[in-house]
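Engineer: Pasting a predicted model and its sequence here:
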Amino acid sequence: MARRSDERTPTRANSRLSREGIVAAAVELADRDGLAGFSMRRLAQHLGVDAMSLYYHVRDKETLLAAMADAVTAEIAADDQNGDEAGAWTDRLRALIMQARRTMLRHPWAARVIEERDTPTPAVLLHIERVLAIMRAGGCSVDLCHHAIHLLGSRILGFSQDLFDDAPGADPPPPEVFAALPHVAELAAAVAHSGELSGCDDETEFAFALDLLLEGLARRRG
C-alpha cells in the first residue's frame, strides 16, 4: 500500500528538527501548560515527532529546561528599548529590571527553573553583565556592585523569592498560631497579594522593594 504523501516518518521529521526549534516549541508548550505536566514525550507529541528524535539535539530534560530558561532570559535584551546610555544609572537599571519582569511574566515557569539551577546560563550571565555595566558607568565601585548583586538577588531577573505565600487561596496558619502571634495576625488580615511569579510577587510589592534597594545603593555610591 502506498504511503500518503503527507505522512511523516521519524527520519523525515528528524531532518526538520533543530535544537533552536525544539527549544522554541518547548517554551511555547510550557507557556501554555506550565511545567507540572511538561515532559519530553509531550513535547514530541506537540512537535509531531517520535520522542527519541529529540535526544539527537538535547541530552535530557534538564538540559532542555536550561536551554528554555536561557532563551527566555535572552528575550530581556531583545525587548529592551531603553538603551544603556540615557538617564540616571538608577533609572536605567530600574528600566532594565522591570523589562526583565515583563519578560518573566510572559513565561512564569521560567523563574522556577532559574531558581533551581546551581549555575547561571550564558544569557543570565550576559544579563548580569548589563546590570554591572550600568552600575559601573554610573560611578559605582566594584565593591558596591558586588554587594548590589547579592542584595538584588533574583530581582535582577524580574522576580523575587518570598518568605511565605500570602496569596488569596493559600492555606492560612491555624487559629491557635495567630492567637500567640498578634502582629503576624494583624499583618495577615491587612494584606493579600496575587502574582504570576509567586504569592507576594505582585507588581506593587516588586517595584516598592526595587525602588528602596536602588535608593539605598545610590546613597552608598554618594
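Structural biologist: Yes, it's here.
Engineer: hey, let's count contacts and neighbours off CA atoms from now on
Structural biologist: Fine.
Engineer: What segments of this structure are helices?
Structural biologist: 10-16, 19-33, 40-47, 51-54, 61-79, 89-106, 109-116, 122-137, 142-152, 175-180, 182-190, 203-221 (DSSP state H).
Engineer: What separation is there between the residue lying closest to Leu43 once chain neighbours are set aside and Leu65?
Structural biologist: Nearest non-adjacent residue to Leu43, counting by Cα to Cα, 6 or more residues apart in numbering: Ala26, 6.3 Å away. Per Cα to Cα, to the nearest Å, Ala26 is found 8 Å from Leu65.
Engineer: got another, please set it beside the one above:
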Amino acid sequence: MRNLAEQLGVQAMSLYHHVANKDQLLDGMVDQVFGEIEMSATRTPWKAAMRQRAFSVRQALRQHGWALGVLESRSHPGPATLRHHDAVIGILRRAGFSIALAAHAYSALDSYIYGFVLQELNLPIKTEQEVGAVAETILQSSPAGEYPFLQEFMTEHALKPGYLYASEFEFGLNLILDGLELALGHQAPQ
C-alpha cells in the first residue's frame, strides 16, 4: 500500500478511505481486468463467442501482464468477474454443453490462453528481426548436425518471412475449439 501511495503521490493512509486492505485492492484490480474482456452477444454461436473471448482475454492479459498471476486467485470476485464467468458458462450451456463439459471447456480454454500469454510475455523475442537474430546465433554456435530437427524448424519455419510466435495462438485455439465441438457432439444426452 505504501508503494502504491508513493506512485500516486498520496499518503498511504489516504488509500484506506477507498479500500480496506491490499486484498480488497487486488480484488478490485482483477475485477477491472475482467470488465475489459469483451463478450459476444448471447445469440452468437458458441464457437465464435469463445473465439472472440479468447482473443479479448489474451489482449487484456498482454496489456495487464501483472494480472496473469492473480486473475483466478482471488476469493472475493467482484461483479464484473462474476458477470464474465456467468456469461461464459451461459454461452456453453445454451449451446448444449453439459455442466461437466462446460467446466472442461472453460478450463481447457483458459489454461491454453493463460499459458500462451505467459509464454508470449516471457519470450525474449518479439519481432521478426529478433527471431532471425536468435535463430542465426543458435545455428552458428551449434555443431553441424547436432540438432537436426531444431535446425529444420528454424530454417524451414521460424526464419520464413512473416513468422512470429504470436501467430501460433490461433492454431492452438482452433484445435481446442474443434475438439470441444467434437466432444459436444459425442456427449451423452442430458
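Structural biologist: Alright, I've got the coordinates. Since the structure is predicted, the reported quantities are computational estimates derived from the model, not experimental observations.
Engineer: and the residue nearest to Leu43 of structure 1, how many neighbours?
Structural biologist: Other residues near Ala26 of structure 1 come to 24 when the count uses other Cα atoms under 10 Å.
Engineer: Hmm, Ala69 and it touching each other?
Structural biologist: No. Taking Cα atoms under 8 Å as the definition, Ala26 of structure 1 is not a contact partner of Ala69, at 10.4 Å.
Engineer: and Ala60 of structure 2, what does it touch?
Structural biologist: Counting by Cα atoms under 8 Å, 6 or more residues apart in numbering, Ala60 of structure 2 makes contact with Val33, Glu36, Ile37.
Engineer: Buried ones from these, can you make that a PyMOL selection?
Structural biologist: The PyMOL selection below is limited to those of those classed as buried (16 or more other Cα atoms under 10 Å):
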select buried, resi 33+37
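Engineer: of the contacts of Ala60 of structure 2, closest to Gly65 of structure 2?
Structural biologist: Val33 (10.6 Å; Cα to Cα).
Engineer: Tell me the counterpart of the closest one in structure 1.
Structural biologist: Val33 of structure 2 maps onto Val72 in structure 1, with residues paired by TM-score structural alignment.
Engineer: Gln52 of structure 2 now?
Structural biologist: Looks like Gln52 of structure 2 aligns to Ala95 there (TM-score structural alignment).
Engineer: count of neighbours near the residue nearest to that match when sequence neighbours are not counted?
Structural biologist: For Ala95 of structure 1, the nearest residue in space outside its immediate sequence neighbours is Asn82; the separation is 7.1 Å by Cα to Cα, 6+ apart. Using other Cα under 10 Å, Asn82 of structure 1 has 15 neighbouring residues.
Engineer: Same question for Glu129 of structure 1.
Structural biologist: 12.
Engineer: re the thing from before, so for Ser160 of structure 1, which of the helices of structure 1 sits nearest?
Structural biologist: helix 203-221 (7.3 Å).
Engineer: Please enumerate residues in contact with that closest one?
Structural biologist: By Cα under 8 Å, 6+ apart, helix 203-221 of structure 1 touches 90, 94, 139-141, 144, 148, 151-152, 155, 159-160, 195.
Engineer: Which of the residues in stretch 95-108 of structure 1 are classified as buried?
Structural biologist: Across stretch 95-108 of structure 1, burial judged by 16+ other Cα under 10 Å covers 95-105, 107-108.
Engineer: One more: stretch 131-138 of structure 2?
Structural biologist: Val131, Gly132, Ala135, Glu136.
Engineer: coming back round to it: hey, which of the helices of structure 1 is tucked in deepest?
Structural biologist: Per residue and on average, the most neighbours among the helices of structure 1 fall to helix 89-106, with a mean of 20 (mean count of other Cα atoms under 10 Å).
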